[in-house]
Every structure is written in C-alpha cells, then in structure tokens.
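K.L.:
build the 3D model from these lines:
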Amino acid sequence: MRLATRADGTRDGQLVLVDTAQQRCAAVPQIARTLQAALDDWPALAPRLHARQQALEATAWSGAERFDATACRAPLPRAYQWADASVYRNHARLIYQWRREPIPPRYEDEPLVYQGGSDVMLGPSEHIVARDEAHGIDLEAEIAVITTDVPMGTSAEAALDCIALVVLLNDVSLRGLIPAELARGFGFYQSKPASSFAPLALTTAALGEHWRGGMLHLPVHIELNGQWFGHPDAGQETVFHFGQILAHLARTRRLSAGSIVGAGTISNADPACGNACITEARVRQMLAGVPDEDLHPYLKHGDRVRLEVRDGQGHSLFGAIDQRVVVQSAMDE
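P.N.:
Modelled structure (predicted):
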C-alpha cells in the first residue's frame, strides 16, 4: 500500500490511498480519517485498507481524485515519538572526525540513538525555515519506519513485524549549534529543527524485493540547487537493521503505534556515491587538504534541496522531498 496525508485544514490532515503511478488518490474516512487512526488499530484496519486499494485497482481507480504531492503534509504531521539511530559506519567515521571525538565505545555492539522532537513534522514542499545562516544549516537524507505497537522486550526478529510503513525524510541539522549543545552533556535540541518527509509512506510489501534484511536496498538521490550531490545506497554498510534498532528502543519500554524511527544519515564509503549531508562532504574535502575557505558551504537562503528514491525502472517510490531554505535573518535585510 501507498498512503499519504493530504492537507485539509486540520492538524493531522486526511488519510488517502495512492495509486502506483502517483496520479490518483482516494480518501478512506469509512476506514480511518487519519494515518494515526489507522495505526492505532493497524492489525484490523490494514487489511481493510488493502482490500479498498485492490477494489480501486480493479476499476483502474475510477472516480478517484487527482493526487497532488504538493498538497501533502508529512505522513504523520505530528507523531508520538521520533527516535533516530546512527547505523552507517562511514557516517560515524566522518562525523566523529568533524567533532574531533572518538567513535563512541560499543558503537557496533548496540545501536546509538537519540530522541528528537516530533510535535512538528514538515511536508515534502514546506520550507526549511531557519533563523540564521550562521547556524550551519545541513540536510540529512534518511530512511525511517513507522511502527505499530512494539511490546517491551521484543526480539529483533519480532520487531520487524511491528513495522507498518517505511518513509523517506530530511533530518535537518544546525551544525553550528551542535558542538555547544553536546558539550553540555544532555543531547540535541535547538540544533535539531523540524524534519521533512516525502509524501508517501509505503508498506514493506509495496517495496517488494527492495526491502530485505530489515532495510531498504536502494540509493537515495540527493540534489542541491538542481545539481547532483549524492546517491548513497540505504541498504549498504550498516551496523544494524531496523528490527535491531526497534528491539534496542523497546528493551525497557514499549513503543506506541505511530512511533517514527530512523536509521540515521545514509552514507557509503565510496566517494563516487557522493554524500547525504553537507558535513560529510566537508570532512572528505578537509581530509583531501582543501582549505577551509573552499569547503562546500552549508545551506543558504533560497537554496533548494531535493531527495528521492527511485527503483530500477526509474519510478519514484516515496515521491520527492523538494523544498527551499528560508532564513529569517536574510528576509530581514
């Protein structure tokens, strides 16, 4: 199934089913008005949503409405939880070099995670709004899952069955604020503004052969201002899969249906794959001897970020995140 949340003037939007071509959609208020309502009773409602999709496909989506990705909110415009891991070895290697710190002990023994803000999640076309370019505005291309209820103490294998949907997101970071925040020993907050999501949330069944071993195995295509920036494969060079991340999070507590859990910034060691965040590009440049004044700049007012996952035939799976950066200090000048 392919699900999206259409803006309708309410806080949580309207749940719609979307066809494979991303041309038609249909609301399903008789089943669930919102995605969170569907997740709250996923074992009972997912089969009904699937049956409705099959009925629409049988009639070539006759009577369905035109699908407009730009009218979509994030699949969950607000969520009960947003937790993010860091499972890509190369990203850890480069980021901790940037921070001039060793990789944390036991990095490969148990997932490294933090809990972010989930009260505001941005849609695919909403602006990245920042207060000041000096904060070092960075993108981070990630894959995440949306869960059903995850019992406390669940195993990694059982946790895979608690994945309802898979999503693509841009986990924006303010790099200029991170060092001072982390130095205080209490984690991210101001340095992690709202994340942005592609319009579609897909079931693992809809991903087919591209979902295996608890991960999505496809590259994420990243463009900055219309120029190629990277295409790292989301299923390569990882320390843990999503089942292991969820089991780690549920070790001492259960997770509520509608929790969003990320695997961290996608990163491949091969420089030909490019980068999924600007900081990685800058560290690679520094290691190559590029002087500081020539390093890749962080995002500025008016910059455009585009993220998309395409299958082997070039079809977009989640739709695109296509957004511009708006810096309030630049608007005041």
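
K.L.:
okay, CA-based contacts and neighbour counts for the rest of this
P.N.:
Will do.

K.L.:
C-terminal to the helix or strand hosting I260, what's the next element?
P.N.:
Assigned by DSSP states H and E, I260 belongs to strand 259-262. With elements assigned by DSSP H and E, the helix or strand that comes after strand 259-262 is helix 278-287.

K.L.:
in that next one, what's buried?
P.N.:
I278, T279, E280, A281, R282, V283, R284, Q285 (16 or more other C-alpha atoms under 10 Å).

K.L.:
which non-adjacent residue is nearest the third one?
P.N.:
With C-alpha to C-alpha, 6 or more residues apart in numbering as the measure, L94 is the residue that lies nearest to E280, at 6.1 Å, once sequence neighbours are left out.

K.L.:
got it, and L177?
P.N.:
Using C-alpha to C-alpha, 6+ apart, the closest residue to L177 is S191 (5.2 Å).

K.L.:
helix, strand, or coil at that neighbour?
P.N.:
Here S191 is coil, with the state taken from DSSP: H, G, I helix; E, B strand; the rest coil.

K.L.:
count the neighbours of it for me.
P.N.:
21 (other C-alpha atoms under 10 Å).

K.L.:
ok, back up a step: my read: the residue nearest to E280 touches R282, true?
P.N.:
No: the criterion here is C-alpha atoms under 8 Å, and L94 misses it with R282 at 9.4 Å.

K.L.:
quick one: contacts of the lengthiest helix in the chain?
P.N.:
Criterion DSSP state H: the longest helix present in the chain is helix 42-58. For helix 42-58, contacts defined as C-alpha atoms under 8 Å, 6 or more residues apart in numbering pick out M1, L17, D19, V28, I31, A32, A38, L39, S62, T148, A164.

K.L.:
also stretch 268-276?
P.N.:
88, 90-91, 139-141, 222, 229-233, 236-237, 265-267, 281.

K.L.:
to compare against the first, here's the next sequence to fold:
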Amino acid sequence: MKLASLKHGRDGSLVVVSKDLSRATSASAVAPTLQAALDDWANCEPKLEALYEELNAGSSESFAFDPAACDAPLPRAYHWADASAYVTHVELVRKARGAELPESFWVDPLMYMGASDAFIGPHDDVLVESEDWGIDLEAEVAVFTDDVPAGTPAHLAGKHIKLVALVNDVSLRNLIPAELGKQFGFYQSKPWTAFTPVAVTPDELGDAWVDNKLHLPLIAKVNNVQLGAPNAGVDMTFDFAQLIAHAAKSRSLMTGTVIGSGTVSNKGSLLGSCCLAEVRCLETIASGKPSTPFLSFGDSVQIDMLDEEGKSIFGQIDQKIVKHTPPE
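P.N.:
Modelled structure (predicted):
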C-alpha cells in the first residue's frame, strides 16, 4: 500500500496512491491525515488497503497523482530520530580528518533527535541563508512506527514498523563542527528534512525488505547527474529493529515516530555516495584536500529508488536550493 499527504493546512490531507504512482484517491472517509490513520492503524489499515486494491483495479474514483502537490507524508511528526547506521560512512569521515573510530561505534548506534516540525515535501525548495554554511544532501531510508513500549528489544521491534519512505536530511556541514564542539548535539546544522511523495507499507517492498533492511540501490543525484547508488541493505551495521530498540531503551515512542537510517553508504564501493561530505572525504584521503564543492543556490537534488522493473517505488524527491532572506 502507498500513502501520501497532499498539501492542506498543517497536517496534509491523506490519499491512497496507486502502485504505479499515476493515480490517487481520497482517504478522508477513513482518516483525514496520516497521523490519524496511524493512531487507529488496526481499524484504518484494512480500509486503506481496500481502497488501494480498488484504485489499482480501476474501480474507484480517482485523480491524477501530482508529487509536486505533496507535503511530507507526516508534515508534522511527534518524534524524529536520525541514526548513523552505516558505520563505514562514519569511519570514512573520521579517517579523512585523522581521527580513530571508537570500537563502541560498531555495537552502540549513533542517534540524535531532530526537528520533526520541519518536514518538507518532495518538491519543496530547500531554503538556506548562506552558501558559506556548506549545504549538503543526505539520502536515507526512514521508517514510521506505531507505539513502541520502553525497553522493547530488537527481536520484537520490527513489528512496530508500519511505513517506509526515503529522506533528504539536509545538513549544513560548516555549522556542524562548532555545534558538536559544544558537546550538545546538532541543531542549527540540521534545518530541513524532505520526504518522498509516498510512504509504503513494508509488504509493498516484497523481497527487497529483508531483516528490517531495504535491499535496493538508493539513487542520489545533484543537478540530475548521479552522485551515487549504493545498496541500502549492504553495510547497514544496525537494522531498523535495532535502531528502534535503541531509541526506546529508556522511553516509549509515540505512534508516528520516524527513524532515519543516516546516509546510505557501501564500503569501498564504486557505486558512489549519497552525500557530498563523503565524496569530499574520499578526495581528501586520495589527494590531501577536497575538490567537490557543497551545494550552491540554484542547484537541485534528486533522490529515488527503483524496483526490479525500473519503476520508482516512492516517487522522487526533486528540490532546488534557494536563498532564504530573513525578515528585517
């Protein structure tokens, strides 16, 4: 099943989207928003699934699906926790600056709580005040959960995954060192998180969803030129069940919690990268300094994932970097 939120107020209007992403139908008779559907998932899921089947069979009223009319599937989420599940990426970044990787990173996930009020749609502009802040994309996979009790172990956490989507977790790289230097985590350096037009139930992914990982290439482009397409199921040190268990170690997670994988990365891969920081690290290791610039105003970012038939599963993130002028 594929679900989206059309732009409407602050929380969007829930629609069911056809498998080929060409048509959509209103889900207002079931739930007005995705959060409302998740809050009553036991009752809403079978009704939404029935709508999905009717839509794909062409037996329901529908309209042309426009990804540009979409907000994030959850425009406002109660909780956004982003991990760094691909430890090989962390290892590379630290190697580029001559720092050792603590052994604990391989057994204890890195995770921070981000701004869940700042989710934006797949075609929304990325507004940034200054190019000097080091604008970067980060292509990730994310999952949406139902209520997760505190202390839920990893072997039980996977059942709490209700939806899967792709993410562009925008990073302002040149603001990060000063923030982390305060030893209090990210804030200003993580301004926007954009989502694919649709979120899908895990069963929609078929054999690509195995062991709480999504085993398909994640395609990241800048100005429609491919940056990389590493496989999201490869070199993922911590699967999503482990990440959920980590997040719920000392507190319950509310329905609508979104957990991000962190930048998808394959060790030693020729398939490329999902962020510019990794490209710059590889350049630094190879020649002593980076040569690839961060994003500039007017640049565009595309993020997508294709099924075995070469068709987009989630729809594409396609957004421009635009200068923000603050109020005076």
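
K.L.:
tm score of chain vs chain?
P.N.:
TM-score of the superposed chains, computed with TM-score structural alignment, normalised by the length of the second structure, equals 0.96; 326 aligned residues with a C-alpha RMSD of 1.4 Å.

K.L.:
buried set for the longest helix of the first structure?
P.N.:
W42, L45, A46, R48, L49, R52, Q53, L56.

K.L.:
of those residues, which is the nearest to V327 of the first structure?
P.N.:
Taking C-alpha to C-alpha as the measure, V327 of the first structure lies nearest W42 of those, at 39.4 Å.

K.L.:
measure D117 of the second structure to P102 of the second structure for me?
P.N.:
Counting by C-alpha to C-alpha, to the nearest Å, the gap from D117 of the second structure to P102 of the second structure is 32 Å.

K.L.:
hang on, I meant E91 of the second structure
P.N.:
From E91 of the second structure to P102 of the second structure the distance is 9 Å (C-alpha to C-alpha).

K.L.:
which of those two has more residues huddled nearby?
P.N.:
E91 (17 against 8).

K.L.:
on that earlier part again, can you find the partner of the residue nearest to L177 of the first structure in the second structure?
P.N.:
By TM-score structural alignment, S191 of the first structure lines up with S189 in the second structure.

K.L.:
follow-up on the earlier one: using the three-state scheme, assign the residue nearest to E280 of the first structure.
P.N.:
From three-state DSSP, the assignment for L94 of the first structure is helix.

K.L.:
give me the number of residues near it?
P.N.:
Around L94 of the first structure there are 21 residues (other C-alpha under 10 Å).

K.L.:
what does it align to in the second structure?
P.N.:
Under the alignment (TM-score structural alignment), L94 of the first structure maps onto L92.

K.L.:
separation between its match and H8 of the second structure?
P.N.:
42 Å.

K.L.:
then K47 of the second structure?
P.N.:
The value you get for K47 of the second structure to H8 of the second structure, if C-alpha to C-alpha is used, is 22 Å.

K.L.:
again with G228 of the second structure
P.N.:
Counting by C-alpha to C-alpha, the gap from G228 of the second structure to H8 of the second structure is 34 Å.

K.L.:
cool, L166 of the second structure as well?
P.N.:
For L166 of the second structure, the distance to H8 of the second structure - C-alpha to C-alpha - is 21 Å.

K.L.:
how about the contacts made by the equivalent of P230 of the second structure over in the first structure?
P.N.:
Matched by TM-score structural alignment, P230 of the second structure corresponds to P232 in the first structure. By C-alpha under 8 Å, 6+ apart, P232 of the first structure lies in contact with P219, V220, H221, I266, S267, N268, C273, G274, N275, A276.

K.L.:
which of the residues you listed are retained in the second structure?
P.N.:
Retained in the second structure (both residues aligned by TM-score structural alignment, their matches' C-alpha atoms under 8 Å) from those: P219, V220, H221, I266, S267, N268, C273, G274, N275, A276.

K.L.:
among these, who's most crowded?
P.N.:
S267 (32 neighbours).

K.L.:
how far away is it from K192 of the first structure?
P.N.:
19 Å.

K.L.:
what does C72 of the first structure give?
P.N.:
From C72 of the first structure to K192 of the first structure the distance is 23 Å (C-alpha to C-alpha).

K.L.:
and the two? Which one has more around it.
P.N.:
Using other C-alpha under 10 Å, the more surrounded residue of C72 of the first structure and K192 is C72, with 27 against 17.

K.L.:
run a quick neighbour tally on the closest residue to the more buried one other than its chain neighbours.
P.N.:
Excluding its sequence neighbours, the residue lying closest to C72 of the first structure (C-alpha to C-alpha, 6+ apart) is R6, at 4.4 Å. Residues contacting R6 of the first structure under the criterion other C-alpha under 10 Å number 26.

K.L.:
repeat that for I31 of the first structure.
P.N.:
Neighbour tally, I31 of the first structure, other C-alpha under 10 Å: 16.
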